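[1] what's the 3D shape of this:
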Amino acid sequence: MSFEVVAGVDGSAPSEAAARWAAYDAYRRGCGLRLVAVTRDTRAFGDDAPQGMPGFVPVLREHLADLLPELAITCEAVPGTPWSVLASAGRRRGLLVLGSRGPGGPAGLTGSVALRAATEAHCPVVLVRPGAEDAEAGRGPVVVGVEPDRPCDEVLDFAFAQAARCGAGLRVLAARDRGTSAGEPGLGEAVARPWDTYPDVRVTSEVTGRSAVSALVEVSRTAALVVLGRRIRRLPLAALRLGPVAHGVIHHAHGPVVIVPHP
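    This is a model prediction of the structure:
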């Protein structure tokens, strides 16, 4: 199965922002974009929308096609529970992009839907708020939040690849827990391997004494994208599966955030 960028859409402003962000990302990747609307109608469509399909979908597809004529865009209506359908849409080899309602507001398509999808998806999930979706909306660096004592290869790989595609710098940010001495030497070792793969990416690293959520929310004001990891665990509460840092940043970030699942 080839790589595909998937955007969940529901006709709202956040989902339209997600679709635009997804379109630009798919264009940079050289892959297709699939718009997914959760509905009772099971028919898929391409150039023309059959009767009964959500009317906002073909309108949105036409708008994106005008922006990026070379981008291959398909659309699909899938029946089922919204968060479950969307969590499955990106599969393992893909990227799922959903709308966020902005700092302090509920995350996602219909309140908790995107938040739940982000906890269940096996692929990276990007949350985009209105105003941060255009290709030139954020000229800042890609920022990746890591744990200084155990940076994750999957999260760093995603951040380096994204920075390389966007022609952006990469800022590696870690929060030092009180009473620990973990610092930049560990970050340097973790960054060295993906940097060999993407030698043209401009990298800076920093260990801050602030809380991770506070530091990442602040840098999200100017970041092109904030990259965070989600450890795959089986816990009873969906919110806890994200971890407290990712959960806090999702709710308060000023720009797009991506959650990358990893073992």
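
[2] use CA for all of it now, contacts and neighbours both
    OK.

[3] Pull up the distance across stretch 142-155, start to finish.
    12 Å (CA to CA, to the nearest Å).

[4] which residues of the stretch 101-250 of the chain fall in strands?
    Ranges of strands in the stretch 101-250 of the chain, per DSSP state E, counting those that start in this stretch, are 125-128, 142-146, 170-175, 203-208, 225-231.

[5] Most tightly packed of these?
    Most buried of the strands of the stretch 101-250 of the chain, by mean neighbour count (mean count of other CA atoms under 10 Å): strand 125-128, with a mean of 30.

[6] Residue 34 contacts residue 73, correct?
    Yes - using CA atoms under 8 Å, residue 34 makes contact with residue 73 at a distance of 5.8 Å.

[7] since we're on the nearest residue to residue 216 once chain neighbours are set aside, how many residues are nearby?
    In space, residue 216 comes closest to residue 249 once its chain neighbours are excluded; the distance is 6.8 Å by CA to CA, 6 or more residues apart in numbering. Residue 249 has 23 neighbours, counted by other CA atoms under 10 Å.

[8] Spell out for me which residue occupies the centre of this structure.
    residue 126 (1.6 Å; CA atoms, centre = their mean).

[9] which residues sit in contact with residue 252?
    By CA atoms under 8 Å, 6 or more residues apart in numbering, the contact set of residue 252 is 102, 103, 104, 105, 217.

[10] so what's the second one up against?
    For residue 103, the contact set (CA under 8 Å, 6+ apart) comprises 251, 252, 253, 254.

[11] roughly how far apart are it and residue 170?
    On the measure of CA to CA, residue 103 and residue 170 end up 23 Å apart.

[12] same question, the first one
    Separation of residue 102 from residue 170 (CA to CA): 23 Å.

[13] Next, the structure of the following sequence, for comparison with the previous one:
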Amino acid sequence: MSRNVIVGLDGSPESRAAAEWAAREAKLRGLPLRLVHVWEPVPEPMAQAPLLGAETQAHWSERIPRETAEGLRLRHPGVHVEMEQISGRPMDALAEAAKDAELLVLGSRGLSGIGGFLVGSVGMAVIAHTETPVVLVRAGEQAADEHEADPAGIPSAATAYRPVVLGLDTGHPDDAVIAFAFEEAARRGTALRVVHGWNLPPYFAYGLPADPELNAELGRQEAAALAGVLRPWRQKYPEIEVVEVSRCGSPANHVIDASREASLVVVGRRTRRSPIGAHIGPVTHAVLHHATAPVAVVAHD
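    Below is the predicted model:
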């Protein structure tokens, strides 16, 4: 099967925003876009109810994906758009459909009144159980949101992309996550901002007096570790401007802060093949819910 970008579609504002983002990403990658609409069968007694009759089912299972595909073809004429309807549980069907894709894009409701996402159970389950990179896109996300402001102070699709932000754990760096971030920055012709957060040693929690010299030395060591991880990647992608940010404090908070000026945030998720237990780490979980830019989650061993 040919590689493509897949987007999960259910007709909601967040899935429509995800479809638009996915179309732009498919154009950047030179790949077809595949719309996947998952129809979860309705129990027979409910299916006979007037509000859930044949006409309503036809609307959701046929009209919405067809109209969405037609709109995307008009707005993104260089992108080949396909559509597919699948019956089953959305989390299972999307994870299965994503196996042959380069990227799976899902919508996520924005939190009312503040920046960030409201990631539903389907989105979290798909992220936790697929090894394909997954991007979460908020409702209302627009092309201009990925770009710098013009001279009048207004973001525009005609201006340069904002940086790509990578949240990096220097203790357990993974090539798949780093490569994904560099490739996304290269496609956008923008800078890569690599954010590393670190915490003071545990004994500082016992009320020992602050030692500015020791703090400074720890900061230098962490910055050197970050530089060491990125050195071969700088050589591999010499055209990309890399900004290294190493700060004491919560890694999640630093990545969330950086997301305010990002076109895309990239974080990792360690692959756990056990059917039980947590599958999304605390930093990635926090970034998913509070970042103000689309978030790509890349699974790694």
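
[14] follow-up on the earlier one: which of the strands of the stretch 101-250 of structure 1 sits closest to residue 26 of structure 1?
    Between residue 26 of structure 1 and the strands of the stretch 101-250 of structure 1, the tightest spacing by CA to CA is seen for strand 125-128, at 12.7 Å.

[15] could you give me the residues in structure 2 that that closest one aligns onto?
    Aligned using TM-score structural alignment, strand 125-128 of structure 1 spans residues 134-137 in structure 2.

[16] With structure 1 overlaid, report how far the matching stretch is off on average.
    Compared with structure 1 after fitting, stretch 134-137 of structure 2 has a mean deviation of 0.2 Å; criterion: mean CA distance after the TM-score superposition for structure 1.

[17] which one in structure 2 is aligned with residue 183 of structure 1?
    Checking TM-score structural alignment: residue 183 of structure 1 goes with residue 222.

[18] wait, doesn't that match sit right on residue 246?
    Yes - counting by CA under 8 Å, residue 222 of structure 2 touches residue 246, with 6.8 Å between them.

[19] overlap in contacts of the two?
    Counting by CA under 8 Å, 6+ apart, the residues touching both residue 222 of structure 2 and residue 246 are residue 198.

[20] buried residues in stretch 180-195 of structure 1?
    With burial defined by 16 or more other CA atoms under 10 Å, the residues of stretch 180-195 of structure 1 counted as buried are 182, 183, 184, 187, 190, 191, 194, 195.

[21] ok, now which ones touch the residue nearest to the fourth one when sequence neighbours are not counted?
    Counting by CA to CA, 6+ apart, residue 148 is the residue found nearest to residue 187 of structure 1 once chain neighbours are left out, at 6.0 Å. For residue 148 of structure 1, the set of contacting residues under the criterion of CA under 8 Å, 6+ apart consists of 174, 175, 176, 182, 183, 184, 186, 187, 207.

[22] and the residues you listed as JSON lines, adding distance to residue 98 of structure 1?
    Shown next, in JSON lines, are the contacts of residue 148 of structure 1 (distance: CA to CA, whole Å):
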{"residue": "174", "distance to residue 98 of structure 1": "26"}
{"residue": "175", "distance to residue 98 of structure 1": "27"}
{"residue": "176", "distance to residue 98 of structure 1": "31"}
{"residue": "182", "distance to residue 98 of structure 1": "34"}
{"residue": "183", "distance to residue 98 of structure 1": "34"}
{"residue": "184", "distance to residue 98 of structure 1": "33"}
{"residue": "186", "distance to residue 98 of structure 1": "33"}
{"residue": "187", "distance to residue 98 of structure 1": "30"}
{"residue": "207", "distance to residue 98 of structure 1": "30"}
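
[23] Check the residues you listed and tell me the two furthest apart.
    175 and 186 (12.6 Å).

[24] Show me what residue 94 of structure 2 lines up with in structure 1.
    Using TM-score structural alignment, residue 94 of structure 2 lines up with residue 86 in structure 1.

[25] just checking, what residue in structure 2 corresponds to the residue nearest to residue 187 of structure 1?
    Match for residue 148 of structure 1 (TM-score structural alignment): residue 170.

[26] cool, and residue 75 of structure 1?
    Counting by TM-score structural alignment, the partner of residue 75 of structure 1 is residue 83.

[27] and if you look at residue 18 of structure 1?
    Aligned counterpart of residue 18 of structure 1 in structure 2: residue 18 (TM-score structural alignment).

[28] quick one: that match is in a helix?
    Yes - assessed by DSSP: H, G, I helix; E, B strand; the rest coil, residue 18 of structure 2 belongs to a helix.

[29] what about it, distance to residue 41 of structure 2?
    Look at residue 18 of structure 2 and residue 41 of structure 2: by CA to CA, they are 24 Å apart.

[30] Equivalent analysis for residue 273 of structure 2, please.
    Per CA to CA, residue 273 of structure 2 is found 28 Å from residue 41 of structure 2.

[31] which ones are touching the match of residue 18 of structure 1?
    By CA under 8 Å, 6+ apart, residue 18 of structure 2 lies in contact with 7, 8, 105, 106, 107, 136, 137, 138, 139, 141.

[32] Wait, residue 141 of structure 2 touches residue 17, no?
    Yes - under the criterion of CA under 8 Å, residue 141 of structure 2 makes contact with residue 17 at 5.8 Å.

[33] Distance check, the equivalent of residue 72 of structure 2 over in structure 1 against residue 249 of structure 1.
    In structure 1, residue 72 of structure 2 lines up with residue 64, judged by TM-score structural alignment. Going from residue 64 of structure 1 to residue 249 of structure 1 by CA to CA gives 29 Å.

[34] got it, and residue 129 of structure 1?
    Per CA to CA, residue 129 of structure 1 is found 13 Å from residue 249 of structure 1.

[35] Okay, and the match of residue 72 of structure 2 sits in which element?
    helix 56-67 (DSSP states H and E).

[36] by contact count, what packs against that helix?
    Counting contacts by 3 or more CA pairs under 8 Å, 6 or more residues apart in numbering; DSSP states H and E, helix 56-67 of structure 1 is packed against helix 13-29, strand 32-38, strand 73-78.

[37] Could you pull out the buried residues of the next helix or strand after the shortest one?
    Moving toward the C-terminus from strand 73-78 of structure 1, the next helix or strand (DSSP H and E) is helix 82-89. When neighbours are counted by 16+ other CA under 10 Å, the buried residues of helix 82-89 of structure 1 are found to be 82, 83, 84, 85, 86, 87, 89.

[38] same thing with stretch 155-168 of structure 1?
    155, 156, 157, 158, 159, 160, 161, 162, 163, 164, 166, 168.

[39] quick one: terminal-to-terminal distance for stretch 58-75 of structure 1?
    With CA to CA as the measure, what separates the two termini of stretch 58-75 of structure 1 is 8 Å.
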